[in-house]
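>>> heads up, no residue letters with this:
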């Protein structure tokens, strides 16, 4: 099939990050074509918890984390697990994770995430003001719960770092907890409440509405699997699995966990892994979940959605090919029932999705080594929804050769070389 030579910008991926990139590029006057292997919001953008987690600036790799990791890893249903069949394959990623857990790297990560989160918050505020999208956002507030005073105290340094970064919250006791969310088990006597916590009530719906919006304004949507991106003259050629080739002035790689192979073809060996997320979405019920709940000692969340209640979390590093282990989602559901005894846990819909995860918990945003006009926007882990609008703004700035709103050096593709 003959190559099309008049494309301006191709965005590979129609998840929330790709959709936000298309939104900002279109606002810049660019002519955008989106290419997606399935449909819009078919992956992680459909199954996330819907939390805009702007205060989550603390990287998972931290000083001392490697002493905790063996305990997590031997528990197949724990907060961080690696299936035995995948252990050898992920060894290089774990080495980078260990390096990212040094004190210097940890503090660097907090600084980078703080800057990124403030940009993400500002950019998302602009999206929330878009008439077609405003109904997807609810100000529910966020309640971070701890099992004991000891575990609460152990997290004190993280909360001080968040306070220093400019995020506001209050420590609350049992009386306030009961008022903020009735029905919690009696063990929860220590919590942090952030009144400005924002919930996306339909994450899949938001992504699809955003894609519909940009399409109504002229963005072209094409279904297909991109197998390669290569520089060609002043632009690039995108090759699809069916042999179709499309030329473009600018290409944005925003296909999440599938981005690593495309980056490798452009000369960038990024240590991107697949963080498999599990959840169960329960149907509407008499139990009233009033706000986002973080069960911090157990690494999972319970959030209110338009379609019901979503229970999800924990991390399984298992790649793209192993079959799902829904025992993980069932284990989380059993815990949710213990912690919220009135919660009805029957009739739920289980889900597993692939999150693109970097060992330092920072996304990849920047230009490809093999072509200045290929821009990377992937690797956000469990913060894709949260950082999507900020990432979209940065992509548009890079595509226009404008100075970026923040220093993107911490997110450069070659930082692990």
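Looks like it came in fine. On a predicted model such as this, the values are computed, not experimentally measured, just so you know.

>>> From here on, just use CA atoms for contacts and neighbour counts.
Will do.

>>> ok, how many other residues are close to residue 158?
16 (other Cα atoms under 10 Å).

>>> Can you mark which positions in the helix or strand where it lies are buried?
Here residue 158 sits within helix 156-164, counting by DSSP states H and E. Neighbour counts using 16 or more other Cα atoms under 10 Å place 158, 159, 161, 162 of helix 156-164 among the buried residues.

>>> Can you name the residues that contact residue 228?
Contact analysis of residue 228 by Cα atoms under 8 Å, 6 or more residues apart in numbering lists 238, 239, 240, 262, 265.

>>> Tell me, how many residues neighbour the third one?
This means residue 240. Neighbours of residue 240 (other Cα under 10 Å): 18.

>>> residues near the closest residue in space to it that isn't next to it in sequence, how many?
Sequence neighbours aside, residue 226 is the residue nearest to residue 240 in space, at 4.3 Å (criterion: Cα to Cα, 6 or more residues apart in numbering). When neighbours are counted by other Cα under 10 Å, residue 226 registers 24.

>>> hang on, isn't residue 226 packed against residue 245?
No - using Cα atoms under 8 Å, residue 226 makes no contact with residue 245, being 9.4 Å away.

>>> Next one for the comparison:
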């Protein structure tokens, strides 16, 4: 989407990168002391941090499988706490991952360290790769366009003065954010942007890549009439970690962290819950395509692409691969409790999952009452006791999690059984679901 007053230029291979015009080029726009007001607003905001869309459209037949949206941060629910269905909308303060979405990238340097890279070189670390990832994942439903400020804006203090690190003290990160916005505001027009990336010079002493996160503000800061509730603070190396900005962008659209952060000082694995499956678990995963549940949450699946299994009895489904761009059923959902479901989808080696270790039918539990980073999704290990792709997987015990033809999984309480009966000539996976009781019968407890 071309924006008025912004010169457009497509980068080779896709992923639009555009130059954001400075405020001086926008006539009739008062500036004065508003930059200081923006800084004081940030100072007064209570900042919550995540590492790091809205409820999807649906029809009555799938209503029984919708989870209630709870107060949990980045809740996996698809309905608000009052039970009001919000077809295709996003929770308050979150933009929608629908259609053309404009993102702004601002580059911040520090007075004691002249940048060795140009803003264009740093932008190329992340785009068009980030735009390509989300375009493929959404099958074109979500197109992210990057606009850049093509010069470094100098912060008032050195990076070391802000004590940048993963577990940043609130006072230090608030000071950084205040100075970043106060520095950028006189030079940048923030109007019309749904996503804002504040990118630090990767070579400056004191810049810590572990601190790359999304900042969630207790109340929005308004810049050029644009209320912003969250900002992406980027401290990545050059070149950066794979898919890191795509992961952080997922948070902007209300997707939770799916990894398990061990206690400080522990050598435990971070990826025990979902392994390689879904970008929000690990940006290094072999199969980073978003779960079909997340695609439903973001509004990319039509109602007829979701099968709500309400039994009892036996039902049969053909599952189109999660990565495919066509129609067909992409997600089966079995209600297992008031805040939980068992989700079933097919995964193949294509698109974002071209390097997947194993293919087949993947099962995972979803809970809407769990906070981001506290296990909202857990992949079912279809082959407990075995591992795969030890040299490349982020967590080999789950790399071979999908079920193959003739394999089954039964819920621990025995109420339902999922069996893969075969692979169809068109690439779909044939699945049989047998339920002993209805989801409603077990609605009082989570399985």
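The structure has been received and is ready for your questions. These numbers were taken from a predicted model, which means no experiment stands behind them.

>>> Need the TM-score from the superposition.
Overlay of the two chains. TM-score (TM-score structural alignment, normalised by the length of structure 1): 0.28; 200 aligned residues with a Cα RMSD of 7.3 Å.

>>> State the distance from the residue nearest to residue 240 of structure 1 to residue 206 of structure 1.
Distance, residue 226 of structure 1 to residue 206 of structure 1, by Cα to Cα, to the nearest Å: 24 Å.

>>> next one: residue 333 of structure 1
On the measure of Cα to Cα, residue 333 of structure 1 and residue 206 of structure 1 end up 25 Å apart.

>>> Could you do residue 294 of structure 1 as well?
Taken as Cα to Cα, the span from residue 294 of structure 1 to residue 206 of structure 1 is 22 Å.

>>> Of the contacts of residue 228 of structure 1, which belong to helices?
262, 265 (DSSP state H).

>>> Mutual contacts of residue 226 and residue 245 of structure 1, please.
Taking Cα under 8 Å, 6+ apart as the contact rule, residue 226 of structure 1 and residue 245 both touch 238, 239.

>>> for the residue lying closest to residue 281 of structure 1 once chain neighbours are set aside, helix, strand, or coil?
Distances taken as Cα to Cα, 6+ apart place residue 310 nearest to residue 281 of structure 1, at 4.3 Å, with adjacent residues excluded. Following DSSP: H, G, I helix; E, B strand; the rest coil, the label given to residue 310 of structure 1 is strand.

>>> Tell me who's in contact with residue 310 of structure 1.
Taking Cα under 8 Å, 6+ apart, one finds 49, 279, 280, 281, 282, 302, 303, 304 in contact with residue 310 of structure 1.

>>> a markdown table please, covering the residues you listed and showing neighbour count, distance to residue 176 of structure 1 and secondary structure.
Shown next, in a markdown table, are the contacts of residue 310 of structure 1 (neighbours: other Cα atoms under 10 Å; distance: Cα to Cα, whole Å; DSSP: H, G, I helix; E, B strand; the rest coil):
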| residue | neighbour count | distance to residue 176 of structure 1 | secondary structure |
| --- | --- | --- | --- |
| 49 | 29 | 24 | coil |
| 279 | 28 | 28 | strand |
| 280 | 24 | 28 | strand |
| 281 | 24 | 27 | strand |
| 282 | 22 | 26 | strand |
| 302 | 25 | 19 | strand |
| 303 | 24 | 19 | strand |
| 304 | 27 | 19 | strand |
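
>>> List the buried residues in the longest helix along structure 2.
Across structure 2, the helix with the greatest residue count (assigned by DSSP H) is helix 170-184. For helix 170-184 of structure 2, a neighbour-count test (16+ other Cα under 10 Å) marks 173, 174, 175, 176, 177, 178, 179, 180, 181, 182, 183, 184 as buried.

>>> Help me confirm that the last one comes into contact with residue 149.
No - with contact defined as Cα under 8 Å, residue 184 of structure 2 and residue 149 do not form a contacting pair (9.6 Å).

>>> Following element in sequence after the lengthiest helix in structure 1, please.
When structure 1 is parsed with DSSP H, its longest helix is helix 103-128. The element immediately downstream of helix 103-128 of structure 1 (helix or strand, assigned by DSSP H and E) is strand 137-139.

>>> tell me which strands and helices that next one is in contact with?
strand 198-200 (3 or more Cα pairs under 8 Å, 6 or more residues apart in numbering; DSSP states H and E).

>>> after the strand it packs on comes which helix or strand?
helix 203-216.

>>> now the angle from that following helix to helix 103-128?
With axes from the mean of the first three to the mean of the last three Cα atoms, to 10 degrees as the basis, helix 203-216 of structure 1 and helix 103-128 are set at 60 degrees to each other.

>>> Tell me the buried residues in helix 203-216 of structure 1?
203-215.

>>> just stretch 41-49 of structure 2 next, same as before
Neighbour-count burial for stretch 41-49 of structure 2, counted by 16+ other Cα under 10 Å, picks out 42, 43, 47, 49.

>>> Next, format these as a markdown table and append secondary structure and distance to residue 245 of structure 2.
Formatted as a markdown table, these follow (DSSP: H, G, I helix; E, B strand; the rest coil; distance: Cα to Cα, whole Å):
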| residue | secondary structure | distance to residue 245 of structure 2 |
| --- | --- | --- |
| 42 | helix | 23 |
| 43 | helix | 26 |
| 47 | strand | 20 |
| 49 | strand | 16 |
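
>>> can I get these in JSON lines with distance to residue 123 of structure 2?
Shown next, in JSON lines, are these (distance: Cα to Cα, whole Å):
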{"residue": "42", "distance to residue 123 of structure 2": "26"}
{"residue": "43", "distance to residue 123 of structure 2": "28"}
{"residue": "47", "distance to residue 123 of structure 2": "26"}
{"residue": "49", "distance to residue 123 of structure 2": "24"}
